[in-house]
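when you get a sec, could you give me coordinates for this:
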Amino acid sequence: MKAFVFPGQGAQFVGMGKDMYDSNPEAKAMFEKANEILGFRITDLMFEGTDEDLKQTKVTQPAIFLHSTILAKVMGDKFAPEMVAGHSLGEFSALVAAGALSFKLVSKRAMAMQKACELEPSTMAAIIGLDDEKVEEVCNKIDEIVVPANYNTVGQLVISGSVAGIDQAIEQLKELGAKRAMKLPVGGAFHSPLMEPARVELEKAINETNIENPVCPVYQNVTAAGERDPKAIKENLKKQLTAPVKWTQTVKNMIADGASSFTEVGPGKALQGMVKKVDRKMPVESATAE
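Below you'll find the model as predicted:
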């Protein structure tokens, strides 16, 4: 079975999507429609902006989402998924590509998270080379908000929380033997309790959003399980902003359910590497040369 996976925040780069815009009239029309919906020319920031421009959550998320979903569209018959999943923001791209969701909810998610990021200094850090259990133990002992956020792959767990809490965790995890413990270039503590204001705001938008039956199972971050029921999809989306991304578990479940190959649809190549670390023999590829 063909599995298609969609990247999340951090996959952005200046120039992303310009080749599609320049070479494909259908892609150009979709990019221009997005500019109209957003009320600003996000394509200018994607194609010619700075790294700092693209790091703003309100820009990053719709930019990655647009790249991913437009790429899926212009792939045509090559995009014939039998199962899909997305990492964090990528879950929304997967839902749209599977015909279950529309674009506007992603814009609302990005703005809600941007506002939450501005309420309190917060960040995330990647921890490499320790068992998940050891990382979890350290997070639980720190007297600040620090939680496991992204179970990316075997031996790689991203933590999320207050700046002070992340600093303490990095120091302690290095002492325990982490190969790397480094802050990530993100604007806030995603998938942590600090996203609660955004979760409340997004929940209202989700309740007002119609979700259709997807064309194939969508493996969701909160449960790591394939889902086709619109009601269940909605409930899982409501929890996504403050719950951890169970990506390692997702990939394992997709393989157990019959995935025979993975294609990353969107900017970057991060998810391909994560899949390979779960199963080195699994065929993985990118839908784009970028």
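
CA atoms for contacts and neighbours, from now on please.
Will do.

which stretches of this structure form helices?
Secondary structure of the chain (DSSP state H): helices at 18-23, 25-38, 42-48, 51-55, 57-74, 90-97, 104-119, 132-141, 163-175, 196-207, 230-240, 247-256, 270-278.

switch those helices over to a markdown table; also include mean neighbour count.
As requested, those are exported to a markdown table (neighbours: other C-alpha atoms under 10 Å):
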| stretch | mean neighbour count |
| --- | --- |
| helix 18-23 | 15 |
| helix 25-38 | 16 |
| helix 42-48 | 19 |
| helix 51-55 | 16 |
| helix 57-74 | 23 |
| helix 90-97 | 27 |
| helix 104-119 | 19 |
| helix 132-141 | 16 |
| helix 163-175 | 19 |
| helix 196-207 | 17 |
| helix 230-240 | 17 |
| helix 247-256 | 21 |
| helix 270-278 | 19 |
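
let me see the contact set for residue 173.
127, 135, 138, 181 (C-alpha atoms under 8 Å, 6 or more residues apart in numbering).

what's the closest of the helices of the chain to residue 263?
In terms of C-alpha to C-alpha, the element of these nearest to residue 263 is helix 270-278, at 7.7 Å.

ok, and what's touching that closest one?
Outside helix 270-278, the residues within contact range by C-alpha under 8 Å, 6+ apart are 5-7, 11, 152-154, 248, 251-252, 262-264, 282, 284-286.

again, but for stretch 161-172
Applying C-alpha under 8 Å, 6+ apart, the contact partners of stretch 161-172 are 120-125, 127, 138-139, 142-147, 159-160, 181-182, 189-190, 192-194.

same check, this time on stretch 35-49
13-18, 31-32, 34, 53-54, 59, 63, 104, 107.

with stretch 226-240 instead?
With C-alpha under 8 Å, 6+ apart, stretch 226-240 has contacts from 83, 88, 100, 191, 199, 202-203, 206-207, 211-214, 216-223, 254.

looking at these, which are in strands?
Mapping the contacts of stretch 226-240 onto strands (DSSP state E) picks out 83, 218-219.

grab the nearest non-local neighbour of residue 122.
Closest residue in space to residue 122, ignoring its immediate chain neighbours: residue 162 at 4.2 Å, by C-alpha to C-alpha, 6 or more residues apart in numbering.

what's the PyMOL line that selects buried ones from the contacts of stretch 226-240?
The PyMOL command for the buried members of the contacts of stretch 226-240 (criterion: 16 or more other C-alpha atoms under 10 Å) is given here:
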select buried, resi 83+88+100+191+199+202+203+206+211+212+213+214+216+217+218+219+220+221+222+223+254
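
in TSV, list the ones in strands among the contacts of stretch 226-240 along with distance to residue 43.
Shown next, in TSV, are the ones in strands among the contacts of stretch 226-240 (distance: C-alpha to C-alpha, whole Å):
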residue	distance to residue 43
83	29
218	28
219	29
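
skip the chain neighbours and tell me the closest residue to residue 266.
Nearest one to residue 266, counting by C-alpha to C-alpha, 6+ apart, is residue 68 at 4.0 Å.

sorry, back to before: now the contacts of stretch 161-172: which count as buried?
When neighbours are counted using 16+ other C-alpha under 10 Å, the contacts of stretch 161-172 contain these buried positions: 122-125, 127, 138-139, 142, 144-147, 159-160, 181-182, 189-190, 192-194.

second input sequence below; structure requested for side-by-side comparison:
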Amino acid sequence: MSKKAFLFPGQGSQYVGMAKDLYDNSVEAVEMIKTADDALGVNLSYIMFNGSEEQLKQTEFTQPAIFLHSVVLASLIRTLQPKAAAGHSLGEYSALVSANAIQFYDAIKLVRARGKAMQQAGIDNPGTLAAIVGLESAKVEEFCKEASSEGVVQCANFNSPGQIVISGSLTGVKKAMELCKSGGAKIVKELVVSGAFHSPLMQSAKDSLLKDLNETPFYDSRFPVYANVTAKPVTQKDEIKNLLYEQVTSPVRWEETIVNMIADGFDEFYEIGPGKVLQGLVKRINPDVKIFGIDKFKDVEEYL
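You can find the predicted model right below:
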């Protein structure tokens, strides 16, 4: 009997037209999307369905858009029962809603607050991200430590073997990129983002989010959610809340998360939400496990 887990994508998986077919084919999807628009006081659905891409790329809209798409899909799925979940960065909020640790209505407001706080932190403390491909994580960490003399820089995402994202100040990241390049990295590429996510430059966003987290009711989750910060399963509400707080300035330990889930017996994964990013990462981490994607209404139809 296969052991199933849901995975939820993070920022970067958005596309114009996302969740439109869900809205067109499901009364439940219409209800949830309208509820989100009302809760936020913003016509988020219009931005999702019609763009522009520029607007959808703004962190304060990107995050609730991906979250909404993911949780609508998860709530439509009737015949798949996951035994655990995990989400990449923002996706951890989607995972927690699927596990009933946060109510949808509270979570959409929390996610928008997180997005706004991160966007503001990016304006107040400008920084950047860079993808490093083809170096071991210990080596990248070593180069980040060395580059720290030039400015803030640390590993932000351990995505899959040899695929790491670094984050920090413009000078720190630039120096680390040079060191990684001369140290034998296959690809070193700066990413277009609105802030130094998962680095100490997000401290103001973390402080701002704490207030929102403290005002949000949390519940013990009905199945374990593997946290980004520890790569380990968590079910206890206070621990869940604390890990969401720590997540803002901590690296996303995605490779470790998937490795731990597989070690715990999970062998069938479903990426729930826009895009295929996590499917690609899981295949690189372990090509032997089954991974499926549920993004469009046609994908969800067989599980209604």
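
mind checking the TM-score on these two?
Counting by TM-score structural alignment, normalised by the length of structure 1, the TM-score of this superposition works out to 0.97. Behind it: 289 aligned residues with a C-alpha RMSD of 1.2 Å.

what subset of the contacts of helix 270-278 of structure 1 is buried?
For those, a burial check counting by 16+ other C-alpha under 10 Å picks out 5-7, 11, 152-154, 248, 251-252, 262-264, 282, 284-286.

and the longest strand seen in structure 2, which stretch of structure 1?
Using DSSP E, we find that the single longest strand of structure 2 is strand 153-160. Matched against structure 1 by TM-score structural alignment, strand 153-160 of structure 2 falls on residues 146-153.

ditto for stretch 217-224 of structure 2
Counting by TM-score structural alignment, stretch 217-224 of structure 2 corresponds to residues 210-217.

looking at structure 2 now, which of the contacts of residue 173 of structure 1 still hold up?
Among those, the ones still in contact in structure 2 (both residues aligned by TM-score structural alignment, their matches' C-alpha atoms under 8 Å) are 127, 135, 138, 181.

ok, the last one touching residue 135?
Meaning residue 181 of structure 1. No - in this structure, residue 181 of structure 1 is not within contact of residue 135 by C-alpha atoms under 8 Å, at 10.7 Å.

shared neighbours, these two?
Jointly contacting residue 181 of structure 1 and residue 135 under the rule C-alpha under 8 Å, 6+ apart are 127, 173.

in structure 2, what residue corresponds to residue 245 of structure 1?
Using TM-score structural alignment, the equivalent of residue 245 of structure 1 in structure 2 is residue 252.

hang on, isn't that match packed against residue 160?
No - the criterion here is C-alpha under 8 Å, and residue 252 of structure 2 misses it with residue 160 at 11.0 Å.

which part of structure 1 lines up with stretch 64-71 of structure 2?
Mapped onto structure 1 using TM-score structural alignment, stretch 64-71 of structure 2 covers residues 62-69.

average gap between that stretch and structure 2?
Once fitted to structure 2, stretch 62-69 of structure 1 is off its aligned match by 0.4 Å on average (mean C-alpha distance after the TM-score superposition for structure 1).

and that stretch, how far from the chain's centre?
Distance of stretch 62-69 of structure 1 from its chain centroid, counting by C-alpha atoms, centre = their mean, to the nearest Å, is 11 Å.

can you give me the neighbour number for the residue nearest to residue 92 of structure 2 when sequence neighbours are not counted?
Among residues not flanking residue 92 of structure 2 along the chain, residue 86 sits closest, at 6.0 Å (C-alpha to C-alpha, 6+ apart). Applying other C-alpha atoms under 10 Å, we find 31 residues neighbouring residue 86 of structure 2.

so what's residue 86 of structure 2 up against?
Going by C-alpha under 8 Å, 6+ apart, residue 86 of structure 2 touches 5-8, 92, 95, 225-228, 257.

which residue lines up with residue 126 of structure 2 in structure 1?
Mapped onto structure 1 by TM-score structural alignment, residue 126 of structure 2 lines up with residue 121.

nope, residue 190 of structure 2 is what I meant
Alignment note (TM-score structural alignment): residue 190 of structure 2 maps to residue 183 of structure 1.

how much space between the closest residue to residue 297 of structure 2 other than its chain neighbours and residue 45 of structure 2?
Nearest-residue entry for residue 297 of structure 2: residue 22, 5.3 Å, with adjacent residues in sequence omitted and distances by C-alpha to C-alpha, 6+ apart. Distance check for residue 22 of structure 2 against residue 45 of structure 2: by C-alpha to C-alpha, to the nearest Å, it reads 11 Å.

equivalent analysis for residue 91 of structure 2, please.
Separation of residue 91 of structure 2 from residue 45 of structure 2 (C-alpha to C-alpha): 19 Å.

on that earlier part again, list the contacts of the longest strand of structure 2.
For strand 153-160 of structure 2, using C-alpha under 8 Å, 6+ apart, the contacting residues are 137, 140-141, 144-145, 147, 164-169, 172-173, 176, 197-199, 250-256, 281-282, 284-285.

could you redo the last one with a cut-off of 6 Å?
Here strand 153-160 of structure 2 makes contact (C-alpha atoms under 6 Å, 6 or more residues apart in numbering) with 144, 164-168, 172-173, 198, 251-255, 281, 285.

which residues touch residue 228 of structure 2?
Residue 228 of structure 2 touches 252-253, counting by C-alpha under 6 Å, 6+ apart.

please apply the same query to residue 94 of structure 2.
Taking C-alpha under 6 Å, 6+ apart, we find residue 94 of structure 2 in contact with 67, 71.

redo that, cut-off 8 Å
8, 67, 70-71, 87.

same question for residue 66 of structure 1.
Listed by C-alpha under 8 Å, 6+ apart, the contact partners of residue 66 of structure 1 are 31, 34.

how about the contacts of residue 86 of structure 2 in TSV, adding distance to residue 118 of structure 2?
Formatted as TSV, the contacts of residue 86 of structure 2 follow (distance: C-alpha to C-alpha, whole Å):
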residue	distance to residue 118 of structure 2
5	28
6	26
7	23
8	20
92	16
95	20
225	23
226	23
227	19
228	17
257	24
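
quick check, the residue nearest to residue 266 of structure 1 in contact with residue 264.
No - in this structure, residue 68 of structure 1 is not within contact of residue 264 by C-alpha under 8 Å, at 9.0 Å.

okay, and the common contacts of those two?
Contacts common to residue 68 of structure 1 and residue 264, judged by C-alpha under 8 Å, 6+ apart, are 6-7.

if we can go back for a sec, and the match of stretch 217-224 of structure 2, how far apart are its ends?
End to end - C-alpha to C-alpha - stretch 210-217 of structure 1 spans 17 Å.
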